[in-house]
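In: Sequence first, predicted coordinates after that:
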Amino acid sequence: MSAGYFQDRSTPASQDVFSPASPSIGITSRGANALSSRITSVLSASYADLEIRNALETLDSRGVQNSAETRRQIRLDVQKEVIQCNGEIVKDFGEVAEQLKRIGAAISSLNKYCSDMRDHIRAANRDTGPVLEEANSLMSQKKQVETKQQILGAFKSHFLITEDESTVLTSTAEPVNEEFFQTLTRVKKIHHDCEVLLGTEDQRLGLEVLEQSSKQLNAAFQKLYRWIQREFKTLDLENPQINASVRRSLRVLAERPTLFQSCLDFFAEARENILSDSFYAALTGSTSDTQNLATKPIEFQAHDPLRYVGDMLAWAHSATVSEREALEVLFISDGDEIKRSIQAGLESDPWLRRSDGDEIVFDGKKALNQLVSRDLTGVARLLRQRTEQVIQSHEDATLAYKIANLIGFYKNTFAKLLGTDSEVLALFGTLEGSAMRQFRGNMRDHVASVQSELAVAPADLSPPDFLEEALQMLGVLAKSYDTSITTVDDQENGFQPVLAETLDPFLSGCENLFKGLPQPDSDIFAINCLISAKVVLSPYSFTSERASEMDDTISEHATNLVDYQHQYFTYTSGLNTLLEALSSITDSAESLKTIPDLEAFKPEALVAASQQLDEFLPSALIDASENLKRLRNRNMIQDITEEAAGRFCEDFELVESKILAADDLLYNDNDSEEEDPAPGLRDMFPRTSGEIRVLLS
């Protein structure tokens, strides 16, 4: 529409400009300039300008047509509308001014009312000011009192206990129950928290509370101490379900190490009396209260002394195991708690520590072992008396040694139960030493009585009776020792004293007899004795060293017998004469040529030696074995004879080699043209070493 508007306006203008009716050229030029300026301004105008766009939109909304009439009236219309608008605005402002006047009147009235109210308020403030100040002061005081009341209540609830709680804690008429332990725990906390009160400026309150809590704690521990003592008097250790309150009480009482130790001493004394009465009843059949028991007493059923001692030791071991198992429930199950409690008690009472500064560390197992050892003191005393009576009243060395081994076995068993530091082990060591002294004394008496029998060796060169008896006793002792040892360490050294008492003196007696016998009887007698002793010692590992020593000695005597048999072979066969003659002959040709000139190698002597050898060989082994017939070990007879025969064969090979060498030299020197040469040495001594080995094999 705007394009049409400008198109409508431009048409008349162009008509006016180029109209032939223009009056003059000057006017025409001026009009042309104005038109060009107008056109230029119109063309230079930007239609993107906001004001132009708004004006065009306004014209478009009014539906204005681009005509001469419209162009003449539009300005008037616009001015008229502007005037009308201004008039409406003036009218509206007049109404606004009227309203403002009424508002001003209202504000003036409100200001007056406010001024009156301020006057009234000032008067009221003057009248109520003192009352409000007093009320604020009272409210502040009320808050302070409430705060103090809360602090007092908190203090009383934390640092003070009620009369009922104090009665439960300190009165012996009240039982030791859960309420007692809860109250005790609370008082201990109060005593510990007094450090906070002592850190304030006024320490009087803290000191009073600390003193009161200390008195309450001491009274409570004294009550607990007396209650535990009463419980210990009636405590049944045979019951597997031991009262849990006793264990808890011991754990709590451990915070007072002195009371705890005193309680243990009391318990140990009570248990010592109980176990002593039980042991006496097991021995005799009646207690100290003259009450008969249903079980058969040990003294009536154990007629054998070894069984009597064994039954007593077995009863002591059984009682120890039962006592330890029962006390483990009291001490080991709460060992860590007791350790911590004792440590806390030492920290609270530093004067209880050692003078050397070392801390006392509670060891539950060690304390248990010590307590069980103390409980068994009475039993150990009675056991020692009865065992020493048995040992001293019998002169049987075997019985004394069996008792010593039995005591040693139980000593190792008790060491595993109670530790190596137990006092009970000292008792077992004493009893074992007493039994061994009795054993050695009895053995020495027996050896002294046997020495008178050491006259001559038996005719059959068998071990003498005293050695057989000693070996029989040694076998019994070795079996007893083998069944009693419990550890592998130092077994052999443990049996050496027994060998020194039961074997060495009798072997020495046999050695004295051996020295008075001729060959080969002395070596045969020695081997027979040693073999008998070795047979007894061989089954046991703890006598292996002594058995090995005997093997060496037997080998030495066997070597002597081999030498004897070798001499028998050489002298009986006549070979010794030839060997002695050849002892000076060397392997040189000159020396070998002198053999036929030797006296033993003369024809008559050599033929006689050959005949003697032939007579000897058929029964040589039988005759030689007959020399050792009293040797009990047949295999050894065969081995010795065969070894001697082997050496004889070697000697014969030497003689044979010399004879052959001499014959070779003599035959080479003789004239080969001689028709009847002299017989050689080999011809006069025809036996070969192969034949000898076959005959002596």
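Out: Looks like it came in fine. Numbering: from 1, shown residues only.
In: hey, let's count contacts and neighbours off CA atoms from now on
Out: OK.
In: Skipping its backbone neighbours, what lies nearest the residue nearest the centre of the chain in space?
Out: Centroid-nearest residue in the chain: K365, 14.1 Å away (criterion: C-alpha atoms, centre = their mean). Excluding its sequence neighbours, the residue lying closest to K365 (C-alpha to C-alpha, 6 or more residues apart in numbering) is I332, at 6.8 Å.
In: tell me the contacts of that neighbour?
Out: G364, K365, L368 (C-alpha atoms under 8 Å, 6 or more residues apart in numbering).
In: do R386 as well
Out: By C-alpha under 8 Å, 6+ apart, the contact set of R386 is empty.
In: separation between it and D311?
Out: Per C-alpha to C-alpha, to the nearest Å, R386 is found 12 Å from D311.
In: for A344, same thing?
Out: In terms of C-alpha to C-alpha, A344 sits 46 Å off from D311.
In: can you pull out the helices in the stretch 351-500 of the chain?
Out: With helices called from DSSP state H, counting those that start in this stretch, the stretch 351-500 of the chain shows them at 364-375, 377-392, 397-418, 423-450, 465-484, 491-502.
In: what residues does the first one touch?
Out: Right, the one you point to is helix 364-375. Under the criterion C-alpha under 8 Å, 6+ apart, residues 264, 268-269, 271-272, 275, 320, 323-324, 327-328, 331-332, 335-336, 339, 417-419, 422-424 lie in contact with helix 364-375.
In: can you give me the strands in this structure?
Out: For the chain, no strands are identified by DSSP state E.
In: longest single helix anywhere in it?
Out: The residue-count maximum for a helix in the chain (DSSP state H) belongs to helix 68-159.
In: Go ahead and measure how far it is from the middle of the chain.
Out: 88 Å (C-alpha atoms, centre = their mean, to the nearest Å).
In: Which strands or helices does it pack on?
Out: Here helix 68-159 touches no other helix or strand, going by 3 or more C-alpha pairs under 8 Å, 6 or more residues apart in numbering; DSSP states H and E.
In: let's see it at 10 Å
Out: helix 2-17, helix 178-198, helix 204-234 (3 or more C-alpha pairs under 10 Å, 6 or more residues apart in numbering; DSSP states H and E).
In: Dump those into JSON lines; add distance to Q301 and mean neighbour count as well.
Out: Below are those laid out as JSON lines (distance: least, C-alpha to C-alpha, whole Å; neighbours: other C-alpha atoms under 10 Å):
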{"stretch": "helix 2-17", "distance to Q301": "149", "mean neighbour count": "12"}
{"stretch": "helix 178-198", "distance to Q301": "51", "mean neighbour count": "16"}
{"stretch": "helix 204-234", "distance to Q301": "32", "mean neighbour count": "17"}
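In: The structure to be compared is supplied as follows:
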Amino acid sequence: MQMASSGTPFPLGDRDERYPLDDARAQENTLLKSSHLSAKTAHVLSTSATDSDIKEVLAAFDSSIETNNADNRRRVRSQILLELATSNSQVINDFELIATQVHSIGSALRSLHETFDDIVRRVDVGNGEVITTIQESEVILAERLKLDHKESLLQAFLEKFTIPATDLDNITSSPQFLDDSFFNTLVRVKMIHSDCQILLGSESTRAGVEIMDQMTRNLNSAYQRVYLWLQRELKFLSFETPTGNHRVRRALEVLTNRPALLQSCLDTLAESRQRTLNESFTDALTGRGEADMKPIDVMAHDPIRYTGDMMAWLHSALVGELEALQAIFELSGSERLDDMPSASGVITIAPTDLDLRDHVRPLADKSLENALSAFRLRTEHVISSHEEPTLLYGLLNILTFYRETFKKLVGADTLLVATTDSLASTTTRQLQSCLRDLFRSVQQDIPKPTPDLSPPLFLHDAMGRFRSLVKSFEASLISDSYKSRAFDMIYSEAMKPYIQGCETLSKDLPSPQCHIFMVNCLEVSKDTLRLSGYGTENYMHIIEDAVDSHVLSIVTSLHNFFLEASGLSTILHVGNNDNEGQPESDLLTENILIESSKQLDEFLPTASSDAESQLIYLMRHSLKKTIIQTALNRFVDDFTVVKASLASHTKSSHLATYFPRTAEEIQILLG
């Protein structure tokens, strides 16, 4: 330091000698210094003279050194080194203060570390105690959660399977009145009873059995209350305003699970309605109910009108009963006890044992039982006291029409339909009996056919009666399925026996008079049958086949008459006689041919008039012409056969001169 202050700078070459380092340190840093110096030198050499930093350094150097020579440079160097040593000494002093402070900080850190260790020890001790407390609290919390869960289950169980005592009293008290709270409580009891099935299938079997037994007793008590209340209400139930009987509807719906109690209530309702409807029917018959109402009994002199008015009243009463019962028995969705909300709020439908709508038709039918008995007595009296077929058939049409109507309304297996069907059968038997009695009276004094072979008077009477029945048949409103049997009965009883009677009469007449007589009778029957389109379609062929059969017989008889009158039968008989064993040349002689030809010439001019005289009593002229023409055609065919036989005969050239007529001449002469 003194050497630096004397102002004599150290030469640059003596730097390493003035501050020797350890040999080992020098050896280690030789390469580093060499590389550092080379880097410094390269950096200085690479620095541009125009660099601003270099300019500042050079400017400062110029201000410090007046003359740039070796002494000045050494002086500057020594001065710089002195300043550097001074600054380093100051740094060391400062670091001493820092070291003192760092020592103080270290003491503080050691004290803090000791305090921290003590805290850690205390925390470890506390942590052990807290863990034990936490474990105990977790056990307590778990127990509490179990208790809360059991409490919620118990609360849910009580809400699900118990009913307040006040509500139970509502369904088990005396049956004075059934309000909406009663039905709501009953729904609740039914839900609990149904939900007990869940308990029976779980571990709570005992609780399920006990609760189910209790709910069963409550349900039985409620059903008994509903039954007693409903029995009283149904005795005085009004059908004038059926839509207001919603409590009766709900009570009936309740009893669908007790069929015996429900049937007893329905019987009570039926008895009440039987009395009411019987009184209404009596009032309608006698006119006792309303002063301006015309009594039905006033029309007793007109059986068809009388029976029709009674049937119309029954029909009106039946429709009214059906509408009223449907309004009572068909519950709306808000009234049905089977629509029970579950615990989740979803509506679940519990199936019922019976459907009230199935009782509507039987109950309506049963309600008319007493009125039906009075109607049956009156109708049977009307049927038995009349023997006019047309009148009886009119009654039968009315009964048949209403029978089909009642069958559509209440079904086939009902008392109303059975009664109407029985009366229709009685009317049918009475009608058949009357028609048969009329025919038997004709059979007992059956007249002989008239000389003009016209249909007998009894057939005209029968056809007039048949026409009246057909008019009633056409005007009736019976179903298509019954029309076939109805018309078959009319035909079988009102026409067919009389046609058979005419056949009996015809047996006493010779041919062709018997066939002409039957054709005349059948034509009258066919004209009558044409009045009904149904008869024309289904029964006309029977009479037409019979007419064709008799016409064929008439044609055959007229044809035989032509053969006999013309003498042609003799030639045909001789030509076909092979039983004698003689040759035809011996049988067909000249005399036979001459006589036959002479007889033929006499026959031809009067053939048509003779044929018409044979059919003079045939009423249908068009048929008469057809028969004559057919018979003449057959005669011409036979003549053609005879001429062909003569032409093939061995003596044809000799015999043909005795029978000169040709088939063309015969056709022209017969016209």
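Out: Received, thanks. This one's a predicted model, so the numbers in the text were calculated from it and none came from an experiment.
In: Once they're superposed, tell me the TM-score.
Out: TM-score of the superposed chains, computed with TM-score structural alignment, normalised by the length of structure 2, equals 0.73; 596 aligned residues with a C-alpha RMSD of 5.0 Å.
In: thinking again about what came up before, so which of the helices of the stretch 351-500 of structure 1 gets nearest S625 of structure 1?
Out: helix 465-484 (26.1 Å; C-alpha to C-alpha).
In: And the closest one, what's buried?
Out: Neighbour counts over helix 465-484 of structure 1 (16 or more other C-alpha atoms under 10 Å) mark 466-468, 470-471, 473-478, 480-482, 484 as buried.
In: which one of the residues you listed is nearest I585 of structure 1?
Out: So of the buried residues of helix 465-484 of structure 1, ranked by how close each gets to I585 of structure 1 (C-alpha to C-alpha), first place is L467, at 51.0 Å.
In: which position in structure 2 aligns with that closest one?
Out: Using TM-score structural alignment, the partner of L467 of structure 1 in structure 2 is L459.
In: ok, the closest residue to its match other than its chain neighbours to T100 of structure 2 distance?
Out: Spatial nearest neighbour of L459 of structure 2, excluding adjacent residues (C-alpha to C-alpha, 6+ apart): Y498 at 6.2 Å. Per C-alpha to C-alpha, Y498 of structure 2 is found 160 Å from T100 of structure 2.
In: show me the residues around S34 of structure 2 that make contact.
Out: S34 of structure 2 sits next to K40 when contact means C-alpha atoms under 10 Å, 6 or more residues apart in numbering.
In: measure it to A26 of structure 2 for me?
Out: 11 Å.
In: Could you do M619 of structure 2 as well?
Out: Where A26 of structure 2 is concerned, M619 of structure 2 sits at a distance of 173 Å (C-alpha to C-alpha).
In: okay, these two: which has more neighbours?
Out: The neighbour count for M619 of structure 2 versus A26, taken as other C-alpha atoms under 10 Å, is higher for M619 (20 against 14).
In: Skipping its backbone neighbours, what lies nearest the residue mapped onto the more buried one from structure 1 in space?
Out: Correspondence of M619 of structure 2 to structure 1, assessed by TM-score structural alignment: R632. Nearest residue to R632 of structure 1, sequence neighbours excluded (C-alpha to C-alpha, 6+ apart): N528, at 6.2 Å.
In: ok, Q667 of structure 2 touching R634?
Out: No - using C-alpha atoms under 10 Å, Q667 of structure 2 makes no contact with R634, being 11.3 Å away.
In: between those two, which one's more packed in?
Out: A count of neighbours by other C-alpha under 10 Å puts R634 above the other of Q667 of structure 2 and R634, at 19 against 14.
In: Contacts only, for that one.
Out: Shown in contact with R634 of structure 2 (C-alpha under 10 Å, 6+ apart): V555, T556, L558, H559, N560, F562, L563, I628, T640.
In: separation between the aligned residue in structure 1 for it and D563 of structure 1?
Out: Applying TM-score structural alignment, one finds that R634 of structure 2 aligns to R647 in structure 1. Going from R647 of structure 1 to D563 of structure 1 by C-alpha to C-alpha gives 9 Å.
In: Next, show the common contact partners of those two.
Out: Each of F569, T641 lies in contact with both R647 of structure 1 and D563 under the rule C-alpha under 10 Å, 6+ apart.
In: measure E279 of structure 2 to S373 of structure 2 for me?
Out: For E279 of structure 2, the distance to S373 of structure 2 - C-alpha to C-alpha - is 13 Å.
In: Likewise for T420 of structure 2?
Out: For T420 of structure 2 relative to S373 of structure 2 (C-alpha to C-alpha), the value is 11 Å.
In: list the residues that contact both of R386 and D311 of structure 1?
Out: Listed as contacting both R386 of structure 1 and D311 by C-alpha under 10 Å, 6+ apart are L283.
In: Return the set of buried residues in stretch 426-440 of structure 2.
Out: Along stretch 426-440 of structure 2, these residues count as buried under the neighbour rule (16+ other C-alpha under 10 Å): T426, T427, T428, Q430, L431, Q432, C434, L435, F439.
In: Please apply the same query to stretch 623-639 of structure 1.
Out: Within stretch 623-639 of structure 1, the residues scored as buried using 16+ other C-alpha under 10 Å are A624, S625, N627, L628, R630, L631, R632, I637.
In: how about these in CSV, adding distance to Q7 of structure 1?
Out: Shown next, in CSV, are those (distance: C-alpha to C-alpha, whole Å):
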residue, distance to Q7 of structure 1
A624, 174
S625, 172
N627, 175
L628, 172
R630, 172
L631, 169
R632, 167
I637, 166
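In: hmm, which two among those are most spread apart?
Out: Comparing every pair within the buried residues of stretch 623-639 of structure 1 by C-alpha to C-alpha identifies A624 and R632 as the most remote, at 15.6 Å.
In: Quick check: the equivalent of L237 of structure 1 over in structure 2 vs L325 of structure 2, distance?
Out: With TM-score structural alignment as the criterion, L237 of structure 1 lines up with F239 in structure 2. For F239 of structure 2, the distance to L325 of structure 2 equals 8 Å [C-alpha to C-alpha].
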